[in-house]
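Chemist: Here is my input; please provide its structure:
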Amino acid sequence: MTEQASVSWPVLRQGSTGPDVTALQYLLRGARDQWRTLAADGVFGPATDSVVRGFQSIAGLTVDGAVGPTTWQRLTDGTTIGSTVREGDRNEYVKAAQTELLKHGDLKSAAQVDGVFGPDTDTATRRFQERVALAVDGVVGPATWRQLISRAGR
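Modeler: Predicted coordinates:
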């Protein structure tokens, strides 16, 4: 098994906190306009639980409020419109990617979490991809999402 295949998605649920929760909240905000008001505060509280359950229901997943491998994969596998991001994109998915890149030390400042996939985010994405032995293309797609979310930050 390669190192890439061996990383496992974190399991988040009500009470979880941290940058992975913030990234999850941005991913959910990007999935549906009606969820855009969900706070991206890094705290998995009742509002996040409700939106996770709504996403799981719409996606045909088991509705349990826990964000494990199946929910993460559905959020980041490219089937959710906009979830694959690259230079030039501006959206909530970019904020999620930037949050994870900040967690890993590839972005240097929280001010860079602005939803604009510009040159700094492109450089940070490529740096991360090279460090974890992914194809270096500057695109945050399914493989890059998995590595960003599954790995502990620096």
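Chemist: only C-alpha atoms for contact and neighbour calcs from this point on.
Modeler: OK.
Chemist: Check the offset of stretch 101-111 from the chain's centre.
Modeler: 14 Å (Cα atoms, centre = their mean, to the nearest Å).
Chemist: Mind listing what's buried along it?
Modeler: Residues of stretch 101-111 classed as buried: 101, 102, 103, 104, 106, 107 (neighbour count, 16 or more other Cα atoms under 10 Å).
Chemist: swap in stretch 121-137?
Modeler: Within stretch 121-137, the residues scored as buried using 16+ other Cα under 10 Å are 121, 122, 123, 124, 125, 126, 127, 128, 129.
Chemist: For the comparison step, fold the sequence that follows:
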Amino acid sequence: MFRTASRNTHRAPGRAVIDYRGLAAPVGKSLGGAAALGAMTAGAAIGGAAHAETGPIPTVKTLKGTAPSPAVAGTTARTAVLSIGSRGTSVSQLQSALNSRGASIAVDGRFGSATRQAVRDFQRANGLAVDGVAGTRTWAALNGSSSAPASSSSSGQSSSSSSSRPKLRIGARGSAVTDLQNLLRERGATFSATGYFGSSTNAAVRAFQSSVGLSVDGIVGPRTWAALGGSVGSSSGGSSGSSSGSSSSGSSSNGSSVSGSSIVEDARQQLGTRYVWGASKPGDSFDCSGLTQHVYKKNGISIPRTASAQVQAGRIIPRSEARPGDLVAFTAGNYGHIGIYVGNGTIIDAGTSKGKVVERSIWNAPHVFVTYR
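Modeler: Next up, the predicted model:
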């Protein structure tokens, strides 16, 4: 079947997505009743052909009376190309390996949407092509050392200190929670540092994990501590340093020099324009990302069409570094809404709540600041 973007989101229509799960072949059973994977499902076979990660498709058998091992140790599992719709021991091993890297999914031998998202999170965190297919390179990363951002994105001192910090989750209290909240506030969170890990802190942690490519579980473990103590976003240390050295919101990543005030003024010219999902018609109608793309284009900056793509193409920065003309993206719905930062906690955006382009205060919802400087 074909799926298109929902009409009540803030994204423009995208490519249709084909769901191959209806093509999955049934799983056979051995005489002893233990599940056996006789062949890859049709969904996995098609998924493997459509992506760069390929490998031999094995025949996996489970001996009578032998439970499948949760460890990713067998060469058969390491070379299996798995995608949504796949079933069997190899999928169970994949799920166990993902959980050991910070995911929190059921080990049920079924490659569903939760497993695909965990694969995508792991691929993003390890610099792999993010396609949700467990191929040879994803298996190699799962069988190698721990996730790259935990060691490479943080400095030596932060990686060593992060390993000694306690694991925190909702309900935790104490000075470590206060430290966590202060670090999150430096990254744009808007709550007070109370020392209690409640729902607001949990939402901020999940938003931060999503912004830096970690598994989004709301649990603050070594990798989340390391990312909080190191650089923010996906840019390298060199590019981050060069951009932070520029105090104005002037120079874009495209090489053009634009003032933030010019971006804000161009956005203000569209105040009152009605909101229409998928629209980008100056003076007539916009959706959220249509507005930001239009204004940036007028200022010589080329950015993608959808809100989530605009976040991915830019650089996430702490609130303290945000300048007028940067973008403010709200993390709910995989960055489902975006607007232009005016300064002093104010945003210009096109949204369903007001039904038109407005200038208003940033509301209390998890959000990040994105720059193209």
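Chemist: got JSON lines for the buried residues of stretch 121-137 of structure 1, with secondary structure too?
Modeler: Output for these, formatted as JSON lines (DSSP: H, G, I helix; E, B strand; the rest coil):
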{"residue": "121", "secondary structure": "helix"}
{"residue": "122", "secondary structure": "helix"}
{"residue": "123", "secondary structure": "helix"}
{"residue": "124", "secondary structure": "helix"}
{"residue": "125", "secondary structure": "helix"}
{"residue": "126", "secondary structure": "helix"}
{"residue": "127", "secondary structure": "helix"}
{"residue": "128", "secondary structure": "helix"}
{"residue": "129", "secondary structure": "helix"}
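Chemist: got the buried residues of stretch 101-111 of structure 1 as a markdown table, with distance to residue 145 of structure 1 columns?
Modeler: Putting the buried residues of stretch 101-111 of structure 1 into a markdown table (distance: Cα to Cα, whole Å) gives the following:
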| residue | distance to residue 145 of structure 1 |
| --- | --- |
| 101 | 10 |
| 102 | 14 |
| 103 | 13 |
| 104 | 13 |
| 106 | 14 |
| 107 | 15 |
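Chemist: Could you list which of those belong to helices?
Modeler: Judged by DSSP state H, helices contain the following of these: 101, 102, 103.
Chemist: Reformat those as JSON lines; add distance to residue 46 of structure 1.
Modeler: Supplementary listing: these in JSON lines, determined by distance: Cα to Cα, whole Å:
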{"residue": "101", "distance to residue 46 of structure 1": "26"}
{"residue": "102", "distance to residue 46 of structure 1": "26"}
{"residue": "103", "distance to residue 46 of structure 1": "24"}
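Chemist: Closest one to residue 135 of structure 1 out of the residues you listed, please.
Modeler: Among these, residue 101 lies closest to residue 135 of structure 1 (Cα to Cα), at 16.4 Å.
Chemist: and that closest one, what pairs with it in structure 2?
Modeler: Using TM-score structural alignment, the partner of residue 101 of structure 1 in structure 2 is residue 184.
Chemist: Its match and residue 204 touch, don't they?
Modeler: Yes. The pair residue 184 of structure 2 and residue 204 passes the contact test of Cα atoms under 8 Å, sitting 7.0 Å apart.
Chemist: before we move on, back to that, how near is the match of residue 101 of structure 1 to residue 266 of structure 2?
Modeler: Relative to residue 266 of structure 2, residue 184 of structure 2 is positioned 32 Å away (criterion: Cα to Cα, to the nearest Å).
Chemist: need the strands for structure 1, in chain order.
Modeler: Along structure 1, counting by DSSP state E, no stretch forms strands.
Chemist: can you pull out the helices in it?
Modeler: According to DSSP H, the helices that structure 1 contains are 3-6, 19-31, 46-58, 69-76, 92-103, 119-131, 142-150.
Chemist: What of the stretch 201-350 of structure 2?
Modeler: Using DSSP state H, counting those that start in this stretch, the helices found in the stretch 201-350 of structure 2 span residues 222-229, 237-244, 260-268, 288-298, 307-313, 332-335.
Chemist: now the angle between helix 288-298 and the third one, please.
Modeler: So the one you mean is helix 260-268 of structure 2. Helix 260-268 of structure 2 and helix 288-298 are oriented at 130 degrees to each other (axes from the mean of the first three to the mean of the last three Cα atoms, to 10 degrees).
Chemist: what range in structure 1 matches helix 260-268 of structure 2?
Modeler: Using TM-score structural alignment, helix 260-268 of structure 2 pairs with nothing in structure 1.
Chemist: Quick check: buried residues in stretch 158-168 of structure 2?
Modeler: So, applying 16+ other Cα under 10 Å, buried residues of stretch 158-168 of structure 2: 158, 159, 162, 167, 168.
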